[in-house]
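Student: One predicted model, sequence on top.
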Amino acid sequence: MAYLVGRTELESVFPPELLVTLDAAVAQGIGHGPTRDFLVRVGLPDKPAAWFEVSEEVCDGEFEIGFEEIADDHPGLSFDLSRWINLGGLSYDDIALDSSTGEVYCLPDDGSAPYLLNRSLDAFAYFLYLLEVERPNYDFEAGDGTFEDGAERRLRARMEAADGTAFAHPGSAWTTVLQYVSTKLQ
């Protein structure tokens, strides 16, 4: 199966021990085949000091499916939260996976309504990969202090080309991440 980013690419920027995969038996509860395969074969980078931290439940393979309590706080949502898995945190927001569609949702820290963040889990992982590839150009601790201009612009262009959904919501978590990249450059 072709993904936007594979295990080899992720291992080129993240140590293999930071890539969280699921045992095939544990992943059987995930109805969306490509997403299940991605979590078993490729995995997600768990790098708390960077952008994304995988939830302890996913790391332990003991996650539960369902976010019905969020629906009570936001009546009228057009998505079925009973199929969601808490993936972890991106910046201060929680990130959920729709286990039947593979779509990735953001649950904002401020309590506002959840929204679609990425159309697929591999797109989400690809964005994390791009941020790590570009890190030496915006994070003085990751490089030699010589930045190649345009990190924020390059990241946004590559992200939008891969998944325009990422910036469809005003104040998207990805917009916040890119604002941070821009701040680090100043």
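Tutor: Nice, I can see it.
Student: For the rest of this, base every contact and every neighbour count on C-alpha atoms.
Tutor: Noted.
Student: and the residue nearest in space to the middle of the chain, how far is that from L18?
Tutor: By CA atoms, centre = their mean, the chain has its centre lying nearest to F124, at 4.0 Å. Per CA to CA, to the nearest Å, F124 is found 16 Å from L18.
Student: go on, E160?
Tutor: Plainly put, E160 is 26 Å away from L18 if you go by CA to CA.
Student: re earlier: in which helix or strand does the residue nearest to the centre of the chain reside?
Tutor: Using DSSP states H and E, F124 sits within helix 121-134.
Student: can you pull out the helices in this structure?
Tutor: For the chain, applying DSSP state H gives helices covering 7-13, 24-27, 33-37, 56-60, 68-73, 121-134, 151-162, 173-185.
Student: Next up, the contacts around the residue lying closest to T146 once chain neighbours are set aside.
Tutor: In this structure, T146 finds its nearest non-sequential neighbour in N137, 7.2 Å apart by CA to CA, 6 or more residues apart in numbering. By CA atoms under 8 Å, 6 or more residues apart in numbering, the contact list for N137 reads G143, T146, F147, E148, D149, A151.
Student: If any of these are buried, put those into a ChimeraX selection.
Tutor: Per 16 or more other CA atoms under 10 Å, the buried members of the contacts of N137 correspond to this ChimeraX selection:
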select :147,151
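Student: for the contacts of N137, which one is nearest D37?
Tutor: Distance to D37, by CA to CA, is smallest for A151 among these, at 31.3 Å.
Student: take the one below as the second:
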Amino acid sequence: MPQLTDRSMMESVFPPEKLVTLEEAKLPAEIDAATCALLTATGLPDDRSSFFVLDGGLFVGETPDRFRRCAQLSHFSEYHDMPEGWAEWLVLGEIHYDVVVLDPVSGAVHALPDGEFTARPLNQSLDSFLYFLYLLELERPGYDATVSEDLPDPEALAESLRERMRNADPLPFEGVEPVWSEEADWEGEDAAPVPTWDGVLSDVYETVG
């Protein structure tokens, strides 16, 4: 599958100085080659306007050091029914208080939902994760009132974004109805928590700012 993102794409929506890259020597030896290339050349956004917040534990000085492992998370022992080897996954940051973690071997990205103590699939790869962040920043003027006073149709934009994201990586949307769907029940007593990306798209639908 062709790569979805590169440095120039990310720089078109994030300031170059806000894209954090790491030295290859500071990444684990077992890391997937494609993931390694993205972390060393493309970078992760460290921009306060983004839905993604880079893990502060990455910085112990003036330059990025190393990612924390999941075994270093507080309440690590409370997680249950977790995939084998998850303790060695890398902590990338958070989206809406859901911890975003990376399996360095497979390259898959997972969410550890706030208060659930379990794992959910977030993206098939770091590439599609970055692509989702790219799309959200690209379209920010259409849903963020702090960026633009003219928000013609954020509801239609949320629907369009979800479709583009699903086409690029269907994994996080499998079997999940959009928050705004009449068929969805996210507010009932027994309702499941809203998945991470659908929570973000709900913000787009309702507008930000």
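Tutor: Sure, I can see it. Just so we're clear, the structure is a prediction, and the values are computed from it rather than from any experiment.
Student: And the TM-score between these chains?
Tutor: Remark: TM-score between the superposed chains equals 0.89 [TM-score structural alignment, normalised by the length of structure 1]; 185 aligned residues with a CA RMSD of 2.3 Å.
Student: just to revisit the earlier point, next one: the residue nearest to T146 of structure 1 from L97 of structure 1, what distance?
Tutor: For N137 of structure 1, the distance to L97 of structure 1 equals 30 Å [CA to CA].
Student: now E134 of structure 1
Tutor: 25 Å.
Student: Who has more neighbours out of the two?
Tutor: L97 (26 against 19; other CA atoms under 10 Å).
Student: doesn't G88 make contact with that one?
Tutor: No: in this structure, L97 of structure 1 is not within contact of G88 by CA atoms under 8 Å, at 9.5 Å.
Student: Residue in structure 1 paired with V91 of structure 2?
Tutor: Under the alignment by TM-score structural alignment, V91 of structure 2 pairs with N86 in structure 1.
Student: Isn't that match up against E56?
Tutor: No: contact criterion CA under 8 Å: N86 of structure 1 and E56 do not qualify, at 9.5 Å.
Student: Of the two, which one has the most company?
Tutor: Neighbours of N86 of structure 1 and E56, each counted by other CA under 10 Å, are more numerous for N86; the result is 23 against 13.
Student: Now the more buried one: closest residue in space, sequence neighbours ignored.
Tutor: Nearest residue to N86 of structure 1, sequence neighbours excluded (CA to CA, 6+ apart): A96, at 4.6 Å.
Student: quick one: contacts for the counterpart of that neighbour in structure 2?
Tutor: Aligned by TM-score structural alignment, A96 of structure 1 pairs with V101 of structure 2. V101 of structure 2 makes contact with C70, W89, L90, V91, L92, G93, V109, H110, A111, L112, according to CA under 8 Å, 6+ apart.
Student: chain center to stretch 150-161 of structure 1: distance?
Tutor: 16 Å (CA atoms, centre = their mean, to the nearest Å).
Student: now stretch 137-149 of structure 1
Tutor: Taking CA atoms, centre = their mean, one finds stretch 137-149 of structure 1 lying 23 Å from the centre of the chain it belongs to.
Student: what's the span of it, first residue to last?
Tutor: With CA to CA as the measure, stretch 137-149 of structure 1 spans 7 Å from end to end.
Student: correct me, but A142 of structure 1 touches E132?
Tutor: No: counting by CA under 8 Å, A142 of structure 1 stays clear of E132, with 9.4 Å between them.
Student: Tell me which of those two has more neighbours.
Tutor: A count of neighbours by other CA under 10 Å puts E132 above the other of A142 of structure 1 and E132, at 19 against 12.
Student: In structure 2, what residue corresponds to that one?
Tutor: By TM-score structural alignment, E132 of structure 1 lines up with E137.
Student: burial measure for the spatially closest residue to Y138 of structure 1 that is not a sequence neighbour, as a count.
Tutor: Using CA to CA, 6+ apart and skipping the chain neighbours, the partner closest in space to Y138 of structure 1 is L185 (5.4 Å). L185 of structure 1 is flanked by 17 other residues according to other CA under 10 Å.
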